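K.L.:
quick one, what's the 3D model for this:
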Amino acid sequence: MGQISTNGEIGARLRAFRKRRGLTQEQLAERIGVTFQQVQQYERGSSRLNAERLQQIASALDIPVGALFDDKDERALTEDEMRLVKGYRSLSSDEIRSFVLSSIASPVCSRKAGS
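P.N.:
Down below sits the predicted model:
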């Protein structure tokens, strides 16, 4: 069984994800229907988050709820990475997906231009 996260740990992860998404406390507050002062309290760990609010925050940040509890999920995708995943999933054929994967994995892609 995993260790229980404290309000402070959850708040720190919330702050990290918010910043990673490029959102201000005001913007996150607007998305979840609270004041920015309430977001400050969540991030400091001085105010508890109920299940409904956790779900709203996770949705607003486009992360799984579990990411707020588990350090392993600290590496949640950036906005650009999410766009890549969504684009890949929207590809219409396995052949195209295979081409994209081989292009990304190719050593040519990792070389600097003109090398």
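
K.L.:
can we go C-alpha only for contacts and neighbour counts from here?
P.N.:
Noted.

K.L.:
show me what contacts residue 88?
P.N.:
Applying C-alpha atoms under 8 Å, 6 or more residues apart in numbering, one finds that residue 88 lies in contact with residue 97.

K.L.:
how far away is it from residue 94?
P.N.:
According to C-alpha to C-alpha, to the nearest Å, residue 88 and residue 94 sit 10 Å apart.

K.L.:
what do you get for residue 108?
P.N.:
22 Å.

K.L.:
just residue 78 next, same as before
P.N.:
From residue 78 over to residue 94 (counting by C-alpha to C-alpha), the distance is 25 Å.

K.L.:
looking at the two, which has the bigger crowd around it?
P.N.:
In this view residue 78 and residue 94 are compared by other C-alpha atoms under 10 Å, and residue 78 has more residues nearby, 15 against 9.

K.L.:
alongside the first, I'd like the structure of this one:
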Amino acid sequence: MIQTALAPLSLHGWRRRTIYDAELDGTVPIPSEDEIKRSIGKKIREYRLTRGYSRLKLGMKIGISDAQIFKYEAGQDHVRASVLWQISEALEVPVILLFGSSASSGYTDDEPDYLSLPDEATIFAAFRRIAPPDIQARVARLILALAVQDGESQGGSSG
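P.N.:
Next comes the predicted model:
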């Protein structure tokens, strides 16, 4: 893992250095346009197959052709933001999950990459399907309580 450094933060002391700092100062290469298109296309294909959708079925759900879905998945065409949003809704995954990490960026962090957990999208989709709102709220509170408990056990809160 790459050690993170502290970066100056005006008026507030120091903050943890992020990938954005590294991109700005040139220490981490920014992925090319083609790498980004291929990465997004790969994620679209991955979640489409996870849902058991054909290209035709996904295309019909969002009103575009299966050939266009193929072009997106192959990284041949840019996916407009509005189309990416429609795809995420059709696949029942948060749009952020369609932005795969670029292996070529060379960036790793001390934090685990929660967005790349293989079952996260499935869990999120299942959570959205919990019918009684009170049960869904209980599950959400349980998850948040476990996250706080885990953060405290790791010494995450320093106040």
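
K.L.:
please pull up the equivalent of residue 69 of structure 2 in structure 1.
P.N.:
Aligned against structure 1 by TM-score structural alignment, residue 69 of structure 2 finds its counterpart in residue 39.

K.L.:
scratch that, residue 40 of structure 2 is what I was asking about
P.N.:
When the two structures are superposed using TM-score structural alignment, residue 40 of structure 2 falls opposite residue 10 in structure 1.

K.L.:
buried residues in the helix or strand containing its match, which are they?
P.N.:
Using DSSP states H and E, the secondary-structure element containing residue 10 of structure 1 is helix 7-20. Buried residues in helix 7-20 of structure 1, defined by neighbour count with 16 or more other C-alpha atoms under 10 Å: 7, 8, 9, 10, 11, 12, 13, 14, 15, 17, 18.

K.L.:
stretch 60-74 of structure 1 now?
P.N.:
Within stretch 60-74 of structure 1, the residues scored as buried using 16+ other C-alpha under 10 Å are 60, 61, 62, 63, 65, 67, 68, 69, 70.

K.L.:
excluding covalently adjacent residues, which one is nearest to the last one?
P.N.:
Distances taken as C-alpha to C-alpha, 6 or more residues apart in numbering put residue 5 closest to residue 70 of structure 1, at 7.9 Å, once the chain neighbours are dropped.

K.L.:
kindly tell me how buried the one you found is, as a neighbour count.
P.N.:
The tally of other residues near residue 5 of structure 1 (other C-alpha under 10 Å) stands at 13.

K.L.:
and it, which of the three is it?
P.N.:
Assigned state for residue 5 of structure 1: coil (three-state reduction, DSSP: H, G, I helix; E, B strand; the rest coil).

K.L.:
quick one: it from residue 59 of structure 1, how far?
P.N.:
20 Å.

K.L.:
contacting residues for residue 40 of structure 2?
P.N.:
By C-alpha under 8 Å, 6+ apart, residue 40 of structure 2 lies in contact with 72, 73, 75, 98, 99, 100.

K.L.:
so how far is residue 121 of structure 2 from it?
P.N.:
Counting by C-alpha to C-alpha, the gap from residue 40 of structure 2 to residue 121 of structure 2 is 15 Å.

K.L.:
equivalent analysis for residue 44 of structure 2, please.
P.N.:
The value you get for residue 44 of structure 2 to residue 121 of structure 2, if C-alpha to C-alpha is used, is 12 Å.
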